[in-house]
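Novice: Just a sequence and a predicted model for now, questions to come.
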Amino acid sequence: MTAQGETPRIQINLDLSPELYETLDKLAQQISGDHAEVLVKAIALMEVAVEAKQKGKHFWIADENQNLETEVIGI
């Protein structure tokens, strides 16, 4: 039973390589969050990229002057 106003959660188990776990851990530290927060944000970012691709758009990383530097491909 969840407290009123809480979203129900589903627990999953993941088998990660030590290298991927280390990356997950470092990212959690960098955002001052936990592993779940990193995964939630990663999924949200992936969702944006996939939706853009489906609409024929491109996903880019821009510098501070809005110059396009890197296109994210392979999604």
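Specialist: Everything's here; your move.
Novice: from here on, contacts and neighbour counts on C-alpha atoms
Specialist: Will do.
Novice: What strand or helix carries residue 71?
Specialist: Using DSSP states H and E, residue 71 sits in strand 68-72.
Novice: before we go on, here's another structure to hold up against the first:
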Amino acid sequence: MTAQGKNQRIKINLDLSPEVYETLNNLAQQINGDNAEVLLKAIALLEIAVEAKQKGKHIWIADDDQNLETEITGI
């Protein structure tokens, strides 16, 4: 992809429930970003999770001592 292609944007419209829209806005505030940044990061995280699952790996949340607390399933 050319440098010009990387900067291109496509505008989409989404129909979200009020609850999902509120969550999107809250996440944007928490990361000091905007709604587009939240969606881009969410897509990147889902892409990583799907690739890991396809390779037979698992996604976990660990505490500061690297103790596994929660497995992310359903992806």
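Specialist: Sure, I can see it. None of these values were measured; they are calculated from a predicted model.
Novice: which strands and helices sit next to the strand holding residue 71 of structure 1?
Specialist: Applying 3 or more Cα pairs under 8 Å, 6 or more residues apart in numbering; DSSP states H and E, one finds that strand 68-72 of structure 1 contacts strand 59-62.
Novice: list the buried ones in the helix or strand harbouring residue 21 of structure 2?
Specialist: Residue 21 of structure 2 is part of helix 18-30 when elements are defined by DSSP H and E. By neighbour count on 16 or more other Cα atoms under 10 Å, the buried set for helix 18-30 of structure 2 is 24, 27-28.
Novice: if we can go back for a sec, give me the buried positions along the strand holding residue 71 of structure 1.
Specialist: By neighbour count with 16+ other Cα under 10 Å, strand 68-72 of structure 1 contains no buried residues.
Novice: mean per-residue distance, that strand to structure 2?
Specialist: On superposition with structure 2, the average gap between strand 68-72 of structure 1 and its aligned counterparts reaches 0.4 Å (mean Cα distance after the TM-score superposition for structure 1).
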